[in-house]
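1. Sequence plus predicted model, see below.
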Amino acid sequence: MSVAPKASTPSWPTPPEGGWTADDLDRLPNLPPHTELIDGSLVFVSPQTFFHVRTASFLEWQLQSVAPADLEVVREFTIDIDRQNRPEPDVVVVRAEEVDPQQTRFPAEAVVLAIEVVSEDSLSRDRETKPLKYARAEIPHFWRVENENGRAAVHVFELEPTTGTYTSTGIFRGRMKLDVPFTVDLDLTAIKARRVKDQ
């Protein structure tokens, strides 16, 4: 006679009624790195593509090298939008006075620029959900980076104060020159995300 196996209990966290809160993200044990909170739900990050990793690294280091001293560039750090939303942009530019070595998140009002590098599994979040939330939190600048056959296309948005929504100020491929939120002149072709055969 064989014994039926016992049903296993799920090892993932079960949400409380009303969903998780921003504070829960710091208290829940054994969460995968870079877990986000969107509308009270935990969002786990899928394995990242080479394009995603290379682009986020490029933007972090390039922006850090040109950012004014009163701004800090940080990679993969959550933002407190509200009680049920704590997204993690790929790169974020914040006021340096708001940086504390012990903190696990930035208040939305400290954020000057949020950057999302679009992945297949986060397409609608990066194009629709997150920009809407960043705009409602009054983050003045948002960049969305798309992979166009291994090359970066940076969609730049600025908060329109009368509507409280983002308006597009340009799409950049190859060279990216901006005056806000600070002076930027980037060679986007330096993001090498695929092998190019010699001709």
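-> Nice, I can see it.

2. Only C-alpha atoms from now on, for both contacts and neighbour counts.
-> OK.

3. hey, where'd the strands end up in the protein?
-> In the chain, the segments counted as strands under DSSP state E are 36-38, 41-43, 71-75, 78-80, 91-95, 105-107, 111-117, 141-148, 151-160, 165-173, 175-178, 184-187.

4. Tell me which of those lies nearest to residue 20.
-> strand 41-43 (6.1 Å; CA to CA).

5. among the strands of the chain, which is nearest residue 59?
-> Closest among the strands of the chain, using CA to CA: strand 91-95, at 7.4 Å.

6. how about that closest one: buried residues?
-> Of the residues in strand 91-95, 91-95 count as buried by neighbour count, 16 or more other CA atoms under 10 Å.

7. So what touches that strand?
-> 56, 59-60, 70-77, 110-116 (CA atoms under 8 Å, 6 or more residues apart in numbering).

8. try it against this one:
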Amino acid sequence: MSAARDYGLDDDYQWPRPPEGGWTADDLDELPNLPPHTELIDGSLVFVRPQTNFHSRAIRLLDLMLLRQAPEELDVIREMTIKLNKRNRPEPDVLVFRADADAGPKQTWYRPEDVVIVVEVVSEESEDRDREVKPRKYAQAGIPHYWRVEENQGLPVVYVYELDPATRSYGLAGIFHNRLKLAVPFLVDIDLTAIDRRPPAR
């Protein structure tokens, strides 16, 4: 199978050639026919391979549960980019942001100062980015909470990090198996074993 087909593209797809100095965050909205969920990291385009059942189900669980539990002044969305700076525009799997930062249906990115939590669900091809590169960039941009989700025997394990504003780096606040229960940035209580179950009706 060709590399293009790996990303759901035709064999004759022409990969974008970067300009001198690399791509910018604004280029993501202008480049035609990019594969879904393309990110910009240090001026380079990052293409994401098709995701596993675990990855998709973990995103669904956290997206739905956070949306139910977040206070009214916050909102939750999945797979939207954050424009960290000119050369970095990653796409977290889930993010919690200030509801008044919603600019309408045409919006394609959020500012880091409007983001409260970023969640990355680790897959084989994203291990280095999700464990090292992205958290460092999120912290430098001042995003207060970072959650990394790993798979263990089919269930999510959530590593919760909080920002030290003095050093602009994350410290590990807890590792959660089976149940994610937090008091900050708001009350969170999620049954992680429910990843394969439909959530109950409200």
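-> It's in. What you are looking at is a predicted structure, and each value in this text was computed from that prediction instead of being measured.

9. Would you report the TM-score computed for these chains?
-> For these two chains in superposition, a TM-score of 0.91 is obtained (TM-score structural alignment, normalised by the length of structure 1); 185 aligned residues with a CA RMSD of 1.2 Å.

10. In structure 1, where's the longest helix?
-> helix 50-66 (DSSP state H).

11. now that helix: which residue numbers in structure 2?
-> The alignment of helix 50-66 of structure 1 onto structure 2 (TM-score structural alignment) covers residues 53-69.

12. average offset between the matching stretch and structure 1?
-> Compared with structure 1 after fitting, stretch 53-69 of structure 2 deviates on average by 0.3 Å (mean CA distance after the TM-score superposition for structure 1).

13. Let me have the strands of structure 1 in TSV, extended by distance to residue 22 of structure 1.
-> Output for the strands of structure 1, formatted as TSV (distance: least, CA to CA, whole Å):
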stretch	distance to residue 22 of structure 1
strand 36-38	7
strand 41-43	10
strand 71-75	19
strand 78-80	7
strand 91-95	18
strand 105-107	10
strand 111-117	17
strand 141-148	22
strand 151-160	24
strand 165-173	23
strand 175-178	33
strand 184-187	33
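
14. of all those, which lies closest to residue 30 of structure 1?
-> Nearest of these to residue 30 of structure 1, taken as CA to CA: strand 41-43 at 12.7 Å.

15. which residues are contacting the closest one?
-> Contact with strand 41-43 of structure 1 is made by 15, 19-20, 35-37, 84, as judged by CA under 8 Å, 6+ apart.

16. isn't residue 184 of structure 1 right next to residue 176, touching?
-> Yes. Assessed by CA atoms under 8 Å, residue 184 of structure 1 is found in contact with residue 176 at 7.2 Å.

17. Which position in structure 1 pairs with residue 101 of structure 2?
-> Aligning on TM-score structural alignment places residue 101 of structure 2 opposite residue 98 in structure 1.

18. Its match - how many residues pack around it?
-> Residues near residue 98 of structure 1, counting by other CA atoms under 10 Å, number 15.

19. Could you do the one 5 residues further on as well?
-> Burial of residue 103 of structure 1, expressed as a neighbour count using other CA under 10 Å, amounts to 9.

20. Roughly how far does it sit from residue 80 of structure 1?
-> Computed as CA to CA, to the nearest Å, the residue 103 of structure 1 to residue 80 of structure 1 distance reads 12 Å.

21. what does residue 29 of structure 1 give?
-> For residue 29 of structure 1, the distance to residue 80 of structure 1 - CA to CA - is 19 Å.

22. Check residue 145 of structure 1 too.
-> 22 Å.

23. try residue 88 of structure 1
-> 9 Å.

24. Now for the residue nearest the centre of structure 1: which residues touch it?
-> Residue closest to the average C-alpha location in structure 1 (CA atoms, centre = their mean): residue 89, at 1.4 Å. Neighbouring residues of residue 89 of structure 1 by CA under 8 Å, 6+ apart: 75-79, 114-116.

25. follow-up on the earlier one: helices and strands around the longest helix of structure 1, which ones?
-> strand 71-75, strand 91-95, strand 111-117, strand 184-187 (3 or more CA pairs under 8 Å, 6 or more residues apart in numbering; DSSP states H and E).

26. Please repeat the previous calculation with a cut-off of 7 Å.
-> On a contact count with 3 or more CA pairs under 7 Å, 6 or more residues apart in numbering; DSSP states H and E, helix 50-66 of structure 1 meets strand 71-75.

27. ok, average deviation of the strand it packs on from structure 2?
-> Mean deviation for strand 71-75 of structure 1: 0.4 Å (mean CA distance after the TM-score superposition for structure 1).

28. what helices or strands is that strand leaning on?
-> Secondary-structure packing of strand 71-75 of structure 1 (3+ CA pairs under 7 Å, 6+ apart): helix 50-66, strand 91-95.
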